[in-house]
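K.L.:
turn this into a structure:
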Amino acid sequence: MEFNLVFEVYFMIHLQQYLSLEQQSQVIQACREVARISPLYTPKMPSGKPFNCQQTSCGSYGWISDRSGYRYSEIHPNTGKQFAPIPEIIYNLSKSLATQIGELDYIPQTCLINYYKSSGRLGLHQDNSEQNLKPAIISISLGDDAVFLVGGTKRSDATKEILLKSGDIIIMNSESRLLFHGVKKIIPGTYNLLKSGGRLNLTIRQVY
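P.N.:
Prediction:
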């Protein structure tokens, strides 16, 4: 598929409706298979406050948040077992995208899967738990539309709203790798791709 750059700020790339409906369905099915091995759960912030979304991970590592802080672990916090491997369709897609932006040695080591119900949201944050902060972050949106916020390298910087639709992909690389970003709100009923409604967001990263 042709790689079309349709939005760029600080070299952040927004690919609108990059995935076909068939590809979206295949990725969702792959996520369901992951969840059977590594179930969704509601993480807590270091303060003890629960997140406004559920999550799980797949790959060699999973992103964890609890009273001990933010970190990566090889073990699912609820099952005590290793996370499911990254499904081939997700692994190959992320490798292909990384290659097209010039990151030929990109290694997808983890895929964080966030499930947002209609009331879900995610506050402004940086993705900085990885030991290697140079490889791109690749984010895939599936299901209902979401209002995505992206700011600058400081939390106090002004933010811009971007409407993310099912099949959209955001790539944060180069200068955009450490931009503050978050999910302002979900727009329910906009794209009923998931049986239960809501939105899935997949974030693929190289940790080391």
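
K.L.:
going forward, measure contacts between C-alpha atoms and count neighbours the same way
P.N.:
Fine.

K.L.:
which parts of the helix ranked longest in the chain are buried?
P.N.:
In the chain, with assignment by DSSP state H, the single longest helix is helix 21-37. By 16 or more other CA atoms under 10 Å, the buried positions in helix 21-37 come out as 24, 25, 27, 28, 30, 31, 34, 35, 37.

K.L.:
the closest residue to residue 174 other than its chain neighbours and residue 88, how far apart?
P.N.:
Using CA to CA, 6 or more residues apart in numbering and skipping residues adjacent in sequence, the residue nearest residue 174 is residue 11, 6.6 Å away. Look at residue 11 and residue 88: by CA to CA, to the nearest Å, they are 27 Å apart.

K.L.:
could you also give me the structure for this next sequence, so I can compare it with the first?
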Amino acid sequence: MDTHWTETLFPGAVILRRYAVERADTLISELDAILRQAPLRQMKTPGGRTIAVQNSSCGEFGWISDTHGYRYIRFDPISKAPWPAMPQGFKDLAIDAARAAGFDKFIPDSCLINRYLPGTKLSLHQDKDELDFNHPIVSVSLGMPAIFVFGGLQRSDPLSSIKLEHGDVLVWGGPARLLFHGVKSVKDQPHGTLGSQRINLTFRRAK
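P.N.:
You can find the predicted model right below:
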């Protein structure tokens, strides 16, 4: 059995190291089924810039970005069908991880799926498209490692860098809920199962 342990970064932000390792094969299998229904795509920012990270969603709501802004909607804008249902294994992991990090009432209704290829990065931003900031964010890392950065409540605040590896789960909420964060350019360090990619499952309570 894999050992996992907890690292507290600062109030409201916790890393559960290797927490998802034992469930990873199941998560990857369920992910394949989701992406057959709602394939990965590259969206545009409201300003027209192409987002480098490929993404999709599952759950009651999916996150999208286009010329009308950032938001959650019930239907995949490509297929016009509802987003794929969130697998029970996804939901159970998110609820269990949130509880382990001290957030007992989290039930996700959306999972944003991000795929990073070598050289892909995610610019500094806040997660603020959700209706209620009392719910935490639960972020599961699969595949290649990445350097996640946390800042403060202002974009100009100093940054802290945290290495996230396959199976790590990062949870932030409470006083940390609106901290700026991002991902540095991902290096090509192929993973045994997923190869040259990093998959990030980000669970949220959208509505």
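
K.L.:
about what we covered before: neighbour count: residue 11 and residue 88 of structure 1, which is higher?
P.N.:
Taking other CA atoms under 10 Å, residue 11 of structure 1 and residue 88 do not tie; residue 11 has more neighbours (14 against 11).

K.L.:
was I right to think that one contacts residue 175?
P.N.:
Yes. Using CA atoms under 8 Å, residue 11 of structure 1 is in contact with residue 175, at 6.2 Å.

K.L.:
start to end distance for stretch 147-165 of structure 2?
P.N.:
Start-to-end, stretch 147-165 of structure 2 (CA to CA) is 9 Å.

K.L.:
now do stretch 133-149 of structure 2
P.N.:
One end of stretch 133-149 of structure 2 to the other measures 20 Å (CA to CA).

K.L.:
can you pull out the strands in structure 2?
P.N.:
Assigned by DSSP state E, the strands in structure 2 fall at 5-10, 13-17, 54-59, 62-66, 69-73, 110-116, 122-125, 137-143, 146-150, 160-164, 169-172, 181-183, 198-204.

K.L.:
now the last one: buried residues?
P.N.:
Okay, so that is strand 198-204 of structure 2. 198, 199, 200, 201, 202, 203, 204.

K.L.:
elements contacting that strand?
P.N.:
strand 110-116, strand 137-143 (3 or more CA pairs under 8 Å, 6 or more residues apart in numbering; DSSP states H and E).

K.L.:
same deal with the shortest one?
P.N.:
Packing partners of strand 181-183 of structure 2 (3+ CA pairs under 8 Å, 6+ apart): strand 122-125, strand 146-150.

K.L.:
now distance to residue 107 of structure 2 and mean neighbour count too, for the ones you listed, in CSV please.
P.N.:
Shown next, in CSV, are those (distance: least, CA to CA, whole Å; neighbours: other CA atoms under 10 Å):
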stretch, distance to residue 107 of structure 2, mean neighbour count
strand 122-125, 23, 16
strand 146-150, 24, 20
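
K.L.:
need these in JSON lines (columns: distance to residue 43 of structure 2).
P.N.:
Formatted as JSON lines, these follow (distance: least, CA to CA, whole Å):
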{"stretch": "strand 122-125", "distance to residue 43 of structure 2": "13"}
{"stretch": "strand 146-150", "distance to residue 43 of structure 2": "21"}
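
K.L.:
who wins for proximity to residue 156 of structure 2 among those strands?
P.N.:
Smallest distance to residue 156 of structure 2 across these (CA to CA): 10.0 Å, for strand 122-125.
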